[in-house]
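Participant: can't give you the sequence, but here's the structure:
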């Protein structure tokens, strides 16, 4: 239901105004013309839901990975039906994440620009800091230096700082009558100089194609623009990666059964091998150290024909399990095998003795170091709990996995609100706090630990259905 809601952008009225009055294509129609005729992966579609500053469907922009002329690309497309096309802080964060993915994976980047610029009431969260709006342009320059191609289509307003996006791209197309490009629009020009000028005369397609040179290609329609950009991509000499034509074996068990296997609680989940058997090619899994540190399952298998190392939670991350995980991750790094982490970690619990606690701490630290330093692609799927320090060793967000996805049942928090009854106060271990304050804190933790709260803030790359895990 949430995905269906955000797919409608700013709502029916906004889409009608965009398509009928402004004579522009809806962003999802644009992607149909741009991408090859096959499925694509949309990233963080639930970003921007129920934010403190309001509801911003899909953060006002669509990002994802798809193919253009057979070449894998990252796309960033503004949705001008959301908040009039203005950019909110969550929208900046989403674009920066898409650029990070492009740099990590050396993927060609395509920008579809249709934006009214920053939402000024929130400028302090958009402009001044290192990871705010200016970082988009910095990343463009760095990606160019890395020889990662970037192309852009100006298919609407392109105002203020956003005007740098197409001008810093290697090649840009601008659409006649609807594409405009300027630092300050007609209202600001009039306020500053008293001069009345039309958007077309100030920064239209003809001006930038014939006079300024900011655009490299002129298109009389949006359809022509996307045909043009596809032709540009086909001449970039950026060859697609060769792909195996061998059809991989399907799992022996139905992926639909994952719905019933999704862990509801880290302490009473089913053996994780039941989940792996519904994800691996042919349900084949070569386990590593099967009888040692059994609360962590490690081993090799294939997913869609690709060899991967598996690190999967099967209970609390004990001392032995941490040593096992550290050893296996180092093996994968040595052999250049990508790693898939299936995370269902437990919140911190007290150890019976200080010695066992210290040993466990040291072993988990070793696994963290191994995960951080493993120079291979890492993808994390949170299939249950993502709690406390154990989540770091299992390649949580702060350990920079290439991608991190959540199942809808996932919980992301420092502690589990369902597992404590008292809250010790700093410096006073006997104080349980006021009962009403405790209740309020538990309710707050419950709300903030849901998968959808996480995804709305881009703490992950999207919530996916368990049965779609192999496809993603």
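Facilitator: Nice, thanks for sending it over. None of the values given here were measured: they were computed from a predicted structure.
Participant: use CA for all of it now, contacts and neighbours both
Facilitator: Fine.
Participant: Quick one: residues in contact with the longest strand seen in the chain.
Facilitator: Identified as the longest strand of the chain according to DSSP state E is strand 150-159. Contact with strand 150-159 is made by 24, 108-117, 140, 144, 165-166, 169-175, 178-185, 222, 225-226, 229, as judged by CA atoms under 8 Å, 6 or more residues apart in numbering.
Participant: For residue 417, give its distance to residue 439.
Facilitator: 10 Å (CA to CA, to the nearest Å).
Participant: When the two are compared, which one has more neighbours?
Facilitator: residue 417 (17 against 14; other CA atoms under 10 Å).
Participant: wait, that one sits on residue 442?
Facilitator: Yes - if you go by CA atoms under 8 Å, residue 417 and residue 442 touch, sitting 5.3 Å apart.
Participant: Regarding the protein, what is its longest helix?
Facilitator: Criterion DSSP state H: the longest helix present in the chain is helix 354-373.
Participant: Return the list of helices and strands in contact with the regular element (helix or strand) spanning residue 136.
Facilitator: For residue 136, the element it lies in under DSSP states H and E is helix 134-145. Other helices and strands packing on helix 134-145, by 3 or more CA pairs under 8 Å, 6 or more residues apart in numbering; DSSP states H and E, are helix 89-105, helix 164-168.
Participant: How about residues contacting the following helix or strand past the longest helix of the chain?
Facilitator: Reading on from helix 354-373 to the C-terminus, the next helix or strand found by DSSP H and E is strand 378-382. Residues from elsewhere that reach strand 378-382 (CA under 8 Å, 6+ apart): 338-344, 394-396, 401-407, 410.
Participant: Included below, for side-by-side comparison, is a second structure:
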């Protein structure tokens, strides 16, 4: 059964929603630009040293005019106890998927314009996430390193211990037959020295690259020995004596040229017929309003669909038909009608959609379970468009077996044998987040719209629940709660839930892979599906161990 859109994208309600969404997109772009501007404040220092800024390095490494998908651009936002206006997102790392000599790669760069590239807590989590994406999708891992290492003024033992996973993942990538290539633009001290140490190929820059387990201050403090940085870990020493570096470059541009040459000789076939109009070329992130190219009306319509107030109804089929190549075929449209399942194509890839027009009831959970298993039989990736307040509650629902039927859906999501991708469009409340393949269920990629809200329940619902519990507790004691205190508690709970449910806050916690402009959704999904398909077609040569440095 095909669905025909009935949405008037020019109506007053649509225009109102469009303005609200554009305001949020503007805030997103401003936050991304804040990180770029903060990094660029170090331009004079970099130029004096004859270096390129981190974003310039990434821009030169990538093929011009080809698509680039930035990842986790809000990492760490509001997680450093700063005021919103002062919090700098990004985690001190620039990361994304792009093309180098026609080869799709994961590119990660230390944002050394901020705190000398010192590893931030959420920056570490960001690197671990993109390493996971590279491993899952068999993407060559290119690391542009210039880091002061751990920030000793903000030392936390758990960061030191958990940071070992970064190096473990480099070893796993190499052993899986996925090339790990490092350009050492600057310093790599202590643990940071293991970044080149666990790479397959290392490119160093004369006079700038440093890699040592203990720099001159620590060496003198620990042993009393006095040595220069060049003697301990300079580029010439490592390329001529220790063997840590394979290639010696004269400057950043030369190093990036060598990196492109190395990728060009990996023996990987370039991606055929690369789409043009990439969102980012030489500068990261894109300027406000820049999209993936084109201005098709269907892309613009996506701004008009999701309300700022998630209590307003939305027909998510209107979203689906604006993402696909040629319409959708709805599955069981009359059964469990609040849960939507449909088939379509995105960029030529056959996919299944699962979405919601309200709570997930017993028939809806059963329909979704059936559909997920059907897609697994066909081998079609599943795209989840989250917009649900969760699983249905109430006497009738409980007696109908909501728990066991919802559990079947969660089992299907957990054990699906096809790639799963999630877009959080609207509400993602309660166990609906689980059943619709939230972060905890390891979708291959997960992105949020600026309108997304994630929480165990809505703020007012949580506050009302606590109010009822408090009133009952006072009632058992023969008391009445103080109305002023009750109101203050109610408002506080609402504020806590609402602030933490916001898409920018949850993205700062890396509960997604980034917040995207709704207009870019089709391009992002097509790019991710291409990435997945290429990874499945690739034939790496896994080994028992990674490539050891000699």
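Facilitator: Noted; the coordinates are in hand. These numbers were taken from a predicted model, which means no experiment stands behind them.
Participant: In strands, which of the contacts of strand 150-159 of the first structure fall?
Facilitator: Short answer: the contacts of strand 150-159 of the first structure in strands (DSSP E) are 108-115, 117, 171-175, 180-182.
Participant: equivalent range in the first structure for stretch 244-257 of the second structure?
Facilitator: The aligned range for stretch 244-257 of the second structure in the first structure is 214-227, by TM-score structural alignment.
Participant: buried stuff in the matching stretch?
Facilitator: Across stretch 214-227 of the first structure, burial judged by 16 or more other CA atoms under 10 Å covers 214, 215, 216, 217, 218, 219, 221, 222, 225, 226.
Participant: Would you check how far apart the residue nearest to the fifth one when sequence neighbours are not counted and residue 157 of the first structure are?
Facilitator: Once its chain neighbours are removed from consideration, residue 218 of the first structure has its nearest residue in residue 174; the separation is 5.4 Å (CA to CA, 6 or more residues apart in numbering). As for residue 174 of the first structure, its distance to residue 157 of the first structure is 10 Å (criterion: CA to CA).
Participant: same check, this time on residue 30 of the first structure
Facilitator: 15 Å.
Participant: Pick out whichever of the two has more residues nearby.
Facilitator: residue 157 (24 against 17).
Participant: Which position in the second structure pairs with that one?
Facilitator: Aligned partner of residue 157 of the first structure by TM-score structural alignment: residue 187.
Participant: Give me the nearest residue to that match, chain neighbours excluded.
Facilitator: Residue 187 of the second structure sits nearest to residue 210 (CA to CA, 6+ apart), 4.4 Å away.
Participant: aligned partner of that neighbour in the first structure?
Facilitator: By TM-score structural alignment, residue 210 of the second structure lines up with residue 180.
Participant: Its match: neighbour count?
Facilitator: Residues near residue 180 of the first structure, counting by other CA under 10 Å: 28.
Participant: Surely it and residue 204 touch.
Facilitator: Yes - Residue 180 of the first structure sits in contact with residue 204 when judged by CA under 8 Å, with a separation of 4.6 Å.
Participant: Can you report how many residues lie near the residue lying closest to residue 264 of the second structure once chain neighbours are set aside?
Facilitator: Distances taken as CA to CA, 6+ apart put residue 101 closest to residue 264 of the second structure, at 5.5 Å, once the chain neighbours are dropped. Counted by other CA under 10 Å, the residues lying close to residue 101 of the second structure total 21.
Participant: Just the element for residue 222 of the second structure, please.
Facilitator: Going by DSSP H and E, residue 222 of the second structure is in helix 216-223.
Participant: Tell me which residues are up against the next helix or strand after that helix.
Facilitator: Using DSSP H and E, the helix or strand that directly follows helix 216-223 of the second structure along the chain is helix 229-233. Under the contact criterion CA under 8 Å, 6+ apart, helix 229-233 of the second structure has outside partners 207, 209, 210, 211, 212, 215, 216, 236, 237.
Participant: Swap in 7 Å and give it another go.
Facilitator: Residues outside helix 229-233 of the second structure that contact it (CA atoms under 7 Å, 6 or more residues apart in numbering) are 210, 211, 212, 215, 216, 237.
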